[in-house]
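Undergrad: sequence-free structure coming up:
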């Protein structure tokens, strides 16, 4: 018997009802990912009502029509009042029904999808899937029992770990821990029907006792979670779970839902949801037009960045040929990687077999001709225009005509680099961030003549490396460094006007940046930016206000952490920055030399000026067509430059500000700094 469930007021309902072997099967079909929506929830309510009233049905199975059971909630619903019926209402109907309900899980069962499964009387999963409660990563906590029902299956300590980490668990692990009843490899539908027929009555998790736990362990896990990320959602999750461990169930569930509603309406959750959709938009827009196979990749330059790029590819399973103009440099880089893996094996962070597999994919070449059969070559040599042009000319003589030539430059003009070769269509930028094997973003720069084929190979590489691809046009610094340079310059100008490095860094880290600009500069080395400034001195606009304290530091050999002194002083063997009277004296001398009267800055003054500068540069980038969309800028800054994710990126921050406030601050900024 097959019966279509429909509600006229909602149109087509993405839930169908069939009966097989006295089991009513409710199939959820809401492509592309089977997200929970108001229509899905309404369809489930109707289907459950039909199944409960059907005398030919003894049990009920919920199953997804596509790859996923229910991949999570439709986040678009969270921007306003969540439409009825809400998920707790659906689960309450399941629990109140007389017939047992089984959730048949496949693919990704996350967030509200997993809460729906936990609200059922049994859970069976197809091997290879994952489950999890990732709401914490979106600035919220689970709101339909996700902090409460697991307490009855895995106890308070493990529930704390699961919820506060937002981690995805393979269904096999979830089965071992007791969150899933059975994992199968055959037909999920058939196995679920068989499982449902074998159930003897209801098993409502809400009514089960909390698993016992060692109070000391619970406190340790809770403290560790708050130390790792003391954001509002983490605090709320810990509070809800601890309440659920001791309070009556009704009170604990009500508290959880109230906290969920409070948090989803906060600015942090809005920001994190914005970044979620930004990632989705970037991945959708930046798909390769045609999938390209990467059988092997070449890397030229075995320094820190080149070796890191090589490591990124071998850890993604792609063979790499690493070469350097100094023949022993590639072998030395391979040896350093071997030692790094040895340390990871010793610490239990990598298996010996995985280490050997990674190393087997790395070939230390001795000549540029070793790159002849590679599918993509990435140049990662010294940041010098003529050096890079010379390397690309050499590469063109040995590589097959269709193989892209990517330059890992962070500032240089891709069009000028491409002009050095006969086929500029094969040249593009691939700006890796440090450390290259861990950084989450890859800035791909399109030259004026870059071909679609070359771009496709770079996008394929980003996908293989699991890095977020952000496309950029050609300008000085592209997207990320162009904004960061404007930000850093403004921070240096504030020093001339009365601020000190430690004050600026403290204000911006308090706002949420991973590090302040002067601590970052010390870490990366002041000499790198100094060399670039000297190279551009001849083309600098004489009307531009130029902060010169960084130059003065470099002239004294204060190049940052590696020298023991930079914007800060560092004790031998330490990376802890200490304010330095020498630096303060240099700053005051610069103010006096330029006849600038120093004045006090508040933390809010510093943050506002820095952010308005970034916002202005972001607007110019969009106007110049360097970035494709505002959300790409937000991804670039949060993934690559330590901009706080809870603020959603600079364009999201701008969207929350009063326009008159921004106009006033921009006018004031122009008057101060031009």
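TA: Structure received. These figures come from a predicted structure and were not determined experimentally.

Undergrad: CA atoms for contacts and neighbours, from now on please.
TA: Will do.

Undergrad: number of nearby residues for residue 632?
TA: Using other C-alpha atoms under 10 Å, residue 632 has 23 neighbouring residues.

Undergrad: Could you name the helices and strands sitting against the helix or strand that contains it?
TA: Residue 632 belongs to helix 630-640 when assigned by DSSP states H and E. With contacts defined as 3 or more C-alpha pairs under 8 Å, 6 or more residues apart in numbering; DSSP states H and E, helix 630-640 has these neighbours: helix 267-285, strand 441-445, helix 480-497, helix 603-623, helix 650-655.

Undergrad: Beyond the third one, next helix or strand please.
TA: Toward the C-terminal end, the helix or strand that comes next after helix 480-497 (DSSP H and E) is helix 501-511.

Undergrad: next SSE after that next one?
TA: Next element after helix 501-511 (DSSP H and E): helix 517-524.

Undergrad: Measure how that next one sits relative to helix 501-511, angle-wise.
TA: 100 degrees (axes from the mean of the first three to the mean of the last three C-alpha atoms, to 10 degrees).

Undergrad: Take the helices and strands packed on helix 630-640 and write them to TSV, including distance to residue 463 and mean neighbour count.
TA: Below are the helices and strands packed on helix 630-640 laid out as TSV (distance: least, C-alpha to C-alpha, whole Å; neighbours: other C-alpha atoms under 10 Å):
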stretch	distance to residue 463	mean neighbour count
helix 267-285	9	18
strand 441-445	10	26
helix 480-497	20	21
helix 603-623	25	18
helix 650-655	25	18
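
Undergrad: and here's the other structure:
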């Protein structure tokens, strides 16, 4: 037997152990070895029962992602066929589950007669997270062994359950407190002694008598908002419905049909693209992954405002002590109070205990003195977005922070290299751009300066993992990746208002496309004043276009800053938003001043001008090396800007519709929009080259 499966006979019991570290992925060789070991046990007359377990820290993490999209993924024995074969065993088959049994690993376990697990084991079917449904019997066997409600919740969410919950549901037959393998072997002896029956799911009917009328319809409604745009959750529900209505053989056929439909969908391609993109994002060109990170045991945050407080909470939640620095006692105490209030709100909702709140607050302390930061390993500046303010802060940090401390800025647009120049140690300076609210949003742009040391980059990646962020390493330019791509997207939204589209139409087109929020609603939420101040810092770069976000500038001049003042592009009454005719009048006034002819604008034009220019900017960013690969742009926009995950990000969306479609539309608007088109609708060289070579962005990784 090869090393991917171990086989040992203990008298009447054959023990088969998966041995494919680190997660016992069910690649073709492992499936083949498992089948061979299983056949050996069946053919040995001395063997009366079989125990299936693992040599590692977990039972099985499911399919091998390296086989995704290849023929070998379905080479005999395929996982569905192997599960069917195990279920048909003529000898009792007991699975010993330690660590985790997820995806195909759980489907293997479901195919066995009995299940024994450690108390800390987790069981789940996460296929929905890559746009699929379980395809090896999970949707049919789980409802038969557990219950319909638990099954549909597990399969549509992709989240694991504890062994205790699985035991209560009847999915696990016994929890082993000590010695899993010994417990499983003893369980097998008991099965033989008691002549317990072989349990095939074909002989088990799904229990539906306790289900309320309309259960599936109500369940669909309960997850509709969260799963909008995704295909797989609906197909998961249909598969469980089939389990309730069909015998196992027919149910498995229905599962296979639904699985294949998911497999061929754009949503599955998008989600699998993101699955791999997140892993690739941690691979930084020219940085050896074996580089030792610096030690980070203490963190300091400069600025106790909304952003600084949110950043601090990330580290506190990870158990890392934080020192919060402010210039004035009043601002410091206000910031600490907001952090405490946030935790107390979580406690009121049952997410934390009162003890948890106090434990977390014990990890944060405040100061007004830079000298108190002398022993910190990482300092993150979250002060006002002004280069002069950054100069003042980093000059102080350079004076007081110890040698080897990492000095980071949370700037969203400013030049990290210039900020680094304010210190005598540019190797230690890096950008850590958190997204608001910082204690909620997953994205962390790690901005690598020209002189940033490799071990600082590696440390930032490690820190991101500790505080449960999704990191993307980016280069230095205005706005880095996220905000630089936002610029043309937002520019077109503002310009379209001047040309005759109303804000509700623009936002509606883009939310219908799948964006979490329309661009103009986003500006109202973030603050029209914030957008204005960013534009003020770069007037030279946009001065050639007199119309550039001019309606935003005029709203700022009128004191209409968005939700915070009750008026922006819309009128706000509490959380309710209403269209404002005055904005259309203002747009008409500006259009007349600039000689812009207002007209009826189609939804298609709105979508193409906003989204295609977003893609075009992403292509420029990859061409310039600001992003290492196109998928990094996707990770940024999925996790930081509400781009629909079921489309895979802007660059994956371009691949799905064809880069030539994007190029053709940009060329069309370059001609049709006159001088404005000449100014802004310049196709990226990378986009043109991609189309010329008949490639996709995903094939181009700089």
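TA: Arrived safely, thanks for sending. Note that the structure is predicted; figures quoted are calculated from it, not measured.

Undergrad: that older thread, distance to residue 201 of the first structure for the helices and strands packed on helix 630-640 of the first structure - can I get that in CSV?
TA: CSV is the format used below for these (distance: least, C-alpha to C-alpha, whole Å):
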stretch, distance to residue 201 of the first structure
helix 267-285, 40
strand 441-445, 50
helix 480-497, 59
helix 603-623, 59
helix 650-655, 50
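
Undergrad: what about these, which gets the closest to residue 55 of the first structure?
TA: helix 267-285 (44.0 Å; C-alpha to C-alpha).

Undergrad: Kindly provide the distance from the residue mapped onto residue 176 of the first structure from the second structure to residue 466 of the second structure.
TA: Using TM-score structural alignment, the partner of residue 176 of the first structure in the second structure is residue 168. Computed as C-alpha to C-alpha, to the nearest Å, the residue 168 of the second structure to residue 466 of the second structure distance reads 33 Å.

Undergrad: returning to what we had before: got the angle for the helix holding residue 632 of the first structure vs helix 267-285?
TA: Using the same axes, to 10 degrees: helix 630-640 of the first structure against helix 267-285 is 110 degrees.

Undergrad: Give me the mean distance between helix 630-640 of the first structure and the second structure.
TA: Compared with the second structure after fitting, helix 630-640 of the first structure deviates on average by 0.9 Å (mean C-alpha distance after the TM-score superposition for the first structure).

Undergrad: who touches that helix?
TA: 275, 278-279, 282, 433, 439-441, 443, 470, 479-480, 618, 622, 627, 643-645, 648-652 (C-alpha atoms under 8 Å, 6 or more residues apart in numbering).

Undergrad: my read: residue 496 of the second structure touches residue 606, true?
TA: Yes: counting by C-alpha atoms under 8 Å, residue 606 is a contact partner of residue 496 of the second structure at 7.4 Å.

Undergrad: Now for these two: what residues contact both?
TA: residue 506.

Undergrad: picking up where we left off before, higher neighbour count, residue 168 and residue 466 of the second structure?
TA: It is residue 466, of residue 168 of the second structure and residue 466, that has more neighbours when counted by other C-alpha under 10 Å, with 15 against 12.

Undergrad: Quick one: map the more buried one onto the first structure.
TA: So residue 466 of the second structure corresponds to residue 464, using TM-score structural alignment.

Undergrad: where's that match, which helix or strand?
TA: Using DSSP H and E, residue 464 of the first structure falls in helix 452-465.

Undergrad: average gap between the helix or strand following that helix and the second structure?
TA: Proceeding N to C from helix 452-465 of the first structure, the next assigned helix or strand is strand 468-472, under DSSP H and E. Superposed on the second structure, strand 468-472 of the first structure shows a mean distance of 0.9 Å to its aligned residues (mean C-alpha distance after the TM-score superposition for the first structure).

Undergrad: Over which residues of the first structure does stretch 429-448 of the second structure lie when aligned?
TA: Counting by TM-score structural alignment, stretch 429-448 of the second structure corresponds to 427-446 in the first structure.

Undergrad: Fine by me, we can end here.
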